[in-house]
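> coords below, sequence missing:
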């Protein structure tokens, strides 16, 4: 199951990184009222992307810490979907194009699978 988790983590990482690229297009810093504009947004993503990629290494190594990183990443994907659906239901136009929606829905599905796999491995 650890091998499957590695690939699911990889897929979710790609989806979430693509979502963050999409977020720059939609100026997500305005949506979440983050300071610093694009500069602040990019600076925030340096440690975030390091975290995501380092977690992939830890999952590959089948470490306990990798499972914790995996759980955090899966919850991040669930949060991304939920937060953006909230804003869409509030009437915001960001992230409503088909590709943005595809990325968000795919992220939710993969994040749920990842959380399931991760929790099963943590309980072993």
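Done, it's in. Owing to the predicted nature of the structure, the values given are computational and were not obtained by experimental measurement.
> okay, CA-based contacts and neighbour counts for the rest of this
Will do.
> Tally up the residues packed near residue 29, please.
Residue 29 has 17 neighbouring residues, counting by other C-alpha atoms under 10 Å.
> from the middle of its chain, how far away would stretch 63-70 be?
Computed by C-alpha atoms, centre = their mean, to the nearest Å, the chain-centroid distance of stretch 63-70 equals 15 Å.
> Pasting the second one now:
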């Protein structure tokens, strides 16, 4: 099952990274009222992307810490979907393109699957 989690994690990581690229296009820091603009947004993504990619390595190695990071990544994907759905329902124009919505819905799906597989391996 660890091999399956690796591939699910990889697909979800690709979706999440593409969502973050889309987030830069939509100037997400404004949506969440983050100070610092694009500079802080990009600076924060160095450790975030490191953890996501390192977690994939740890999952591949069968590490317990990889499962913990997998849990964090899957919950992050679910949060991304819920947060952006909230903004969309409030009438915000960001993330309304077909591709943005496809990425968010796919992220939700793979995040739920990743969460289930991760929890199965943890318990």
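That came through fine. In this text, all values refer to a predicted model and were calculated from it rather than measured experimentally.
> overall similarity of the pair, as a TM-score.
With the length set by TM-score structural alignment, normalised by the length of structure 2, the two chains reach a TM-score of 0.99; 123 aligned residues with a C-alpha RMSD of 0.4 Å.
> Which of the helices or strands spans residue 58 of structure 1?
helix 37-60 (DSSP states H and E).
> Residue 14 of structure 2 too?
Short version, using DSSP H and E: residue 14 of structure 2 is in helix 2-25.
> For whichever helix or strand comes after that helix, report the contacting residues that lie outside it.
Next helix or strand after helix 2-25 of structure 2 toward the C-terminus (DSSP H and E): helix 28-31. The contact list for helix 28-31 of structure 2 (C-alpha atoms under 8 Å, 6 or more residues apart in numbering) reads 35, 37-38, 41.
> Just put the residues you listed in a markdown table and tack on neighbour count and distance to residue 90 of structure 2.
Below are the contacts of helix 28-31 of structure 2 laid out as a markdown table (neighbours: other C-alpha atoms under 10 Å; distance: C-alpha to C-alpha, whole Å):
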| residue | neighbour count | distance to residue 90 of structure 2 |
| --- | --- | --- |
| 35 | 11 | 22 |
| 37 | 13 | 23 |
| 38 | 15 | 24 |
| 41 | 18 | 23 |
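> average distance between the helix holding residue 58 of structure 1 and structure 2?
Superposing on structure 2 and averaging over aligned pairs (mean C-alpha distance after the TM-score superposition for structure 1), helix 37-60 of structure 1 comes out at 0.4 Å.
> Please name every helix or strand in contact with that helix.
helix 2-25, helix 28-31, helix 64-89 (3 or more C-alpha pairs under 8 Å, 6 or more residues apart in numbering; DSSP states H and E).
> got CSV for those helices, with distance to residue 99 of structure 1 too?
Formatted as CSV, those follow (distance: least, C-alpha to C-alpha, whole Å):
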stretch, distance to residue 99 of structure 1
helix 2-25, 9
helix 28-31, 16
helix 64-89, 14
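> Now for residue 112 of structure 1: which residues touch it?
By C-alpha under 8 Å, 6+ apart, residue 112 of structure 1 lies in contact with 74, 78.
> Tell me how far the residue lying closest to residue 17 of structure 1 once chain neighbours are set aside lies from residue 55 of structure 1.
Of all residues not flanking residue 17 of structure 1 in the chain, residue 49 sits nearest, at 7.8 Å (C-alpha to C-alpha, 6 or more residues apart in numbering). From residue 49 of structure 1 across to residue 55 of structure 1, the span is 10 Å (C-alpha to C-alpha, to the nearest Å).
> Right, I'll leave it there.
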